[in-house]
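Engineer: Dropping a prediction and its sequence here:
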Amino acid sequence: MLVSPKSVFAGALAALIAAPALAADVNLYSYRQPELLKPLTDAFTEETGINVNVAYLNKGMVERLNAEGKRSPADLVLTVDISRLSAVVDAGLTQPVHSDVLAANVPAAFHDPEGHWWGLTTRARVVYASKDRIKPGEVTTYEDLADPKWKGRICTRSGTHAYNVALTAAYLHHHGEEATKTWLEGVKANLARKPQGNDRAQVKAIWAGECDIAIGNTYYMGEMLEDPEQKEWAESVNIVFPVFENGGAHVNISGVAMTKYAPNKENALKLMEFLSSPKAQKIYAEANHEYPIAPGSEPGDLVKSWGSFTADSVNLMDLAKLRPAALKLTETVDFDG
């Protein structure tokens, strides 16, 4: 059963709460659009006979789970960005999951050491570079974005957005507070315009000649190429995978966690293990233009065409702990001002 994002969500959620836990069901709360998950849930149901009920939440997952308490029908939460996963964990709304299958499929850097969340796919925070105005090799590191040579040439969305805060947290992890503050000030000084819009809007700005490089997530390239209006924007840029001077490319994840009061715990574990499998990760990564993380799995042909990279090895939970400090530094330098 697929729950509509808006019009029927309230009714569907009420039905989930009112109904007793069913042996052949598992209930999933997600910030991801249901249509993006349908290929996965259909494959799981076909393989196991277990029905997946998906409730899409635009926001407020922690508040929803807190309000429902022990009555919550949710078995699992699935979302993007380590900050959203860690928020559910930090609120005490998850339980640790230990599974040999999950441990074999998910590298240590992409799951909580205590088992409260498990990564499924990754996306890299990259540089979109104008094909016409940027030569290969001109930008290679995140540190380089603060170089005065880029003055008036960089576009980005708000520095306080979760994606950019995660990148700043990674910089803080590698370089410490003072160096991170200096870097943020340098990047701000190089902006072509006030931070605004989403990641796609930055690519549009490059296409329009407003800037030469921008910071964004890899999967937006796939989404733009599928949109007739935005395809021309995407085709005006190359993807560049910067690295930290003492590390790799910054990545974030989509991930899954079992709720504290999961009523269908056994089925929920089966779904978690399925989602981590090479088969499911291939489906998910191709549908969302992301990178699967299970050993031996490969991205889709389009994603593969963007090139390969070495992901930074820091555990994302360590970065999640640095997010408050990263956000404070971003606000201290008035990055969006």
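Structural biologist: Looks like it came in fine.
Engineer: can we go C-alpha only for contacts and neighbour counts from here?
Structural biologist: OK.
Engineer: Quick check: next helix or strand after the longest strand anywhere in the chain?
Structural biologist: Longest strand of the chain, by residue count under DSSP state E: strand 118-130. Under the assignment DSSP states H and E, the closest C-terminal helix or strand after strand 118-130 is strand 154-155.
Engineer: ok so, going back, can you name every helix or strand that the longest strand of the chain contacts?
Structural biologist: When contacts are defined as 3 or more Cα pairs under 8 Å, 6 or more residues apart in numbering; DSSP states H and E, strand 118-130 sits against helix 199-207, strand 213-217, strand 237-240, strand 251-259, helix 278-288, strand 291-292.
Engineer: Let me see the residues that make contact with the lengthiest helix in the chain.
Structural biologist: The residue-count maximum for a helix in the chain (DSSP state H) belongs to helix 316-332. Residues outside helix 316-332 that contact it (Cα atoms under 8 Å, 6 or more residues apart in numbering) are 82-83, 86, 109-112, 159-160, 165-166, 168-170, 172-173, 180-181, 184, 252.
Engineer: Quick check: strands, which of those residues are part of them?
Structural biologist: Using DSSP E, these in strands are residue 252.
Engineer: buried set for stretch 71-90?
Structural biologist: 72-86, 88-89 (16 or more other Cα atoms under 10 Å).
Engineer: How about residues contacting it?
Structural biologist: The list of residues contacting stretch 71-90 from outside it, by Cα under 8 Å, 6+ apart, reads 16-17, 21, 26-32, 61-62, 65, 94, 116-117, 162-163, 166, 252-259, 261-265, 268, 316-317, 320, 323.
Engineer: again, only using 7 Å
Structural biologist: By Cα atoms under 7 Å, 6 or more residues apart in numbering, the surrounding residues in contact with stretch 71-90 are 16-17, 26-32, 62, 65, 94, 116, 252-259, 262-265, 268, 316, 320.
Engineer: What subset of the residues you listed is buried?
Structural biologist: The buried subset of these (16+ other Cα under 10 Å) comprises 16, 26-32, 62, 65, 94, 116, 252-259, 262-265, 268, 316, 320.
Engineer: Specify the local secondary structure of the closest residue to residue 52 other than its chain neighbours.
Structural biologist: Excluding its sequence neighbours, the residue lying closest to residue 52 (Cα to Cα, 6 or more residues apart in numbering) is residue 26, at 5.1 Å. Of the three states, residue 26 takes strand according to DSSP: H, G, I helix; E, B strand; the rest coil.
Engineer: this is the other structure I want to compare:
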Amino acid sequence: MRRSTRPLVAWTAVVAALAATVSGCGFLGLGGDAPGDLQVYSARHYDLEQAFVDFEKDTGLKVDFIYGDDSELLERLKAEGDETPADLFVTVDAGNLWNAAHQGELAPVDSEVLEASVPAEYQDPENRWFGLALRARTVAYNPDAVDPAEFDTQDTYAGLGDPKWKGRLCMRDSTEAYTQSLVASLIDLHGRERAQEIVQGWMDNDVDIMSNDILLLEALDAGTCDVALVNHYYYARELADNPDLDVKLFWASQDGAGTHVNLSGAGIVKSSDAPEKAQRLLEWLASDGQEEFVGDNHEFPVNPSVQPDDLVASFGDFKKMPINAEAYGQLNTEAVDLLAEVGYE
């Protein structure tokens, strides 16, 4: 395995940074220095404020933010307990949604709007969280170096362990929820032994590990890597900025289980001081604000009445692997252990 250099951020530094954010003026807010009507803990960073600006215009409610990693924000909620200022928890991973609910941090919601807007497969059976956007983790490749006919259409992820890909692969690091949930989905689909064989196959092909999807796409475009696994919306954002990007997408495993997808979603914090307002925000994001929420970041909407933006729609329809949030949450530790066991950093 080859690993690209990246800076390491200590947990204490992250906590200190978050603490500094809430000292003094309180939050990263849209409504000035005064605390807003709603406080959102969000692991989803990209273009989030614009969607909430529209919510503020529509409702007159001010929204403030704390940003961080999914697991960091969940630990913060648990540490703050009943004293947390958070009203809504927004995460970018179905496993983390499940964990937040399982650990008692999210409140059940009775909402006809949410039931009508979010398909049952993308919400908690006990109504503690609701998916808001879909992101596919699939194959990207350099078309000058790869004929898409080379890919295994039955199990594309496993097929990347074929020796023909040796020295040609680059992937995201093991600390990311995207990597962990992909591996958890492989464990859920194939069992631990087979999933480990798949990841070991990547390692045997001398995979180059990088710290973010943008670096992966840049490596593909530059020809220093032939094939990568990326979230589709990173590709869409790069393509929007550079229409000449020398990278193509391939929908994985279309003759098999389908392409791995994950959820960006939210739930109302159990200790919220404003649960009715938080529910209003959650409902808005799933209905009237859905197009704005997903469009700026080129994600797929969960609301079936909302269409993806034109660029994402141009990627074509594809078969999605069913999302098992409980499995992603329960198998996360096993996925992390598996990655460590094979030396995937």
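Structural biologist: Thanks, I have it. A quick note: this is a predicted structure, and the numbers were derived from the prediction, not measured.
Engineer: Which among the contacts of helix 316-332 of the first structure count as buried?
Structural biologist: 82-83, 86, 109-112, 159-160, 165-166, 168-170, 172-173, 180-181, 184, 252.
Engineer: Not counting its neighbours along the chain, what's nearest the alignment partner in the second structure of residue 306 of the first structure?
Structural biologist: Using TM-score structural alignment as the criterion, residue 306 of the first structure maps onto residue 315 of the second structure. Excluding its sequence neighbours, the residue lying closest to residue 315 of the second structure (Cα to Cα, 6+ apart) is residue 249, at 7.8 Å.
Engineer: In contact with that neighbour, which residues?
Structural biologist: So residue 249 of the second structure contacts 139-141 (Cα under 7 Å, 6+ apart).
Engineer: Could you do residue 213 of the second structure as well?
Structural biologist: 172, 230, 234.
Engineer: how much space between the last one and residue 74 of the second structure?
Structural biologist: Relative to residue 74 of the second structure, residue 234 of the second structure is positioned 25 Å away (criterion: Cα to Cα, to the nearest Å).
Engineer: just residue 196 of the second structure next, same as before
Structural biologist: The value you get for residue 196 of the second structure to residue 74 of the second structure, if Cα to Cα is used, is 28 Å.
Engineer: Now for the equivalent of residue 121 of the first structure over in the second structure, how many residues are close by?
Structural biologist: Counting by TM-score structural alignment, residue 121 of the first structure lines up with residue 133 in the second structure. Residues near residue 133 of the second structure, counting by other Cα atoms under 10 Å, number 26.
Engineer: One more: the one 3 residues further on?
Structural biologist: Residue 136 of the second structure is flanked by 23 other residues according to other Cα under 10 Å.
Engineer: Double-check it against residue 263; I have them as touching.
Structural biologist: No. Applying Cα atoms under 7 Å as the test, residue 136 of the second structure and residue 263 come out as separate, 9.0 Å apart.
Engineer: Can you give the distance from stretch 82-89 of the first structure to the centre of its chain?
Structural biologist: Distance of stretch 82-89 of the first structure from its chain centroid, counting by Cα atoms, centre = their mean, to the nearest Å, is 11 Å.
Engineer: returning to that earlier point: residue 173 of the first structure versus the residue nearest to residue 52 of the first structure, what's the distance?
Structural biologist: When distance is defined by Cα to Cα, residue 26 of the first structure is 37 Å away from residue 173 of the first structure.
Engineer: With residue 205 of the first structure instead?
Structural biologist: Taken as Cα to Cα, the span from residue 205 of the first structure to residue 173 of the first structure is 30 Å.
Engineer: what do you get for residue 266 of the first structure?
Structural biologist: Residue 266 of the first structure is 37 Å from residue 173 of the first structure, by Cα to Cα.
Engineer: count of residues packed around the residue opposite residue 291 of the second structure in the first structure once aligned?
Structural biologist: By TM-score structural alignment, residue 291 of the second structure lines up with residue 282 in the first structure. Number of residues near residue 282 of the first structure (other Cα under 10 Å) recorded here: 23.
Engineer: got the contact list for residue 282 of the first structure?
Structural biologist: 292, 299.
Engineer: returning to what we had before: which part of the second structure matches the longest helix of the first structure?
Structural biologist: Under TM-score structural alignment, the match for helix 316-332 of the first structure is residues 325-341.
Engineer: Wait, a helix at residue 44 of the first structure?
Structural biologist: Yes. Assessed with three-state DSSP, residue 44 of the first structure lies in a helix.
Engineer: okay, now the alignment partner in the second structure of it: neighbour count?
Structural biologist: Alignment note: residue 44 of the first structure maps to residue 55 in the second structure; criterion TM-score structural alignment. Residues within reach of residue 55 of the second structure, counting by other Cα under 10 Å, total 21.
Engineer: show me what contacts residue 249 of the first structure?
Structural biologist: Residue 249 of the first structure sits in contact with 124, 241-243, 309-312, where contact means Cα under 7 Å, 6+ apart.
Engineer: That one matches what in the second structure?
Structural biologist: Structural alignment (TM-score structural alignment) places residue 249 of the first structure against residue 259 in the second structure.
Engineer: what touches both of residue 136 and residue 263 of the second structure?
Structural biologist: Common neighbours of residue 136 of the second structure and residue 263 (Cα under 7 Å, 6+ apart) do not exist.
Engineer: so residue 114 of the second structure touches residue 283, yeah?
Structural biologist: Yes. With contact defined as Cα under 7 Å, residue 114 of the second structure reaches residue 283; the gap is 5.8 Å.
Engineer: I'd like the distance between the match of residue 291 of the second structure and residue 291 of the first structure.
Structural biologist: On the measure of Cα to Cα, residue 282 of the first structure and residue 291 of the first structure end up 9 Å apart.
Engineer: Now do the shared contacts for those two.
Structural biologist: residue 299.
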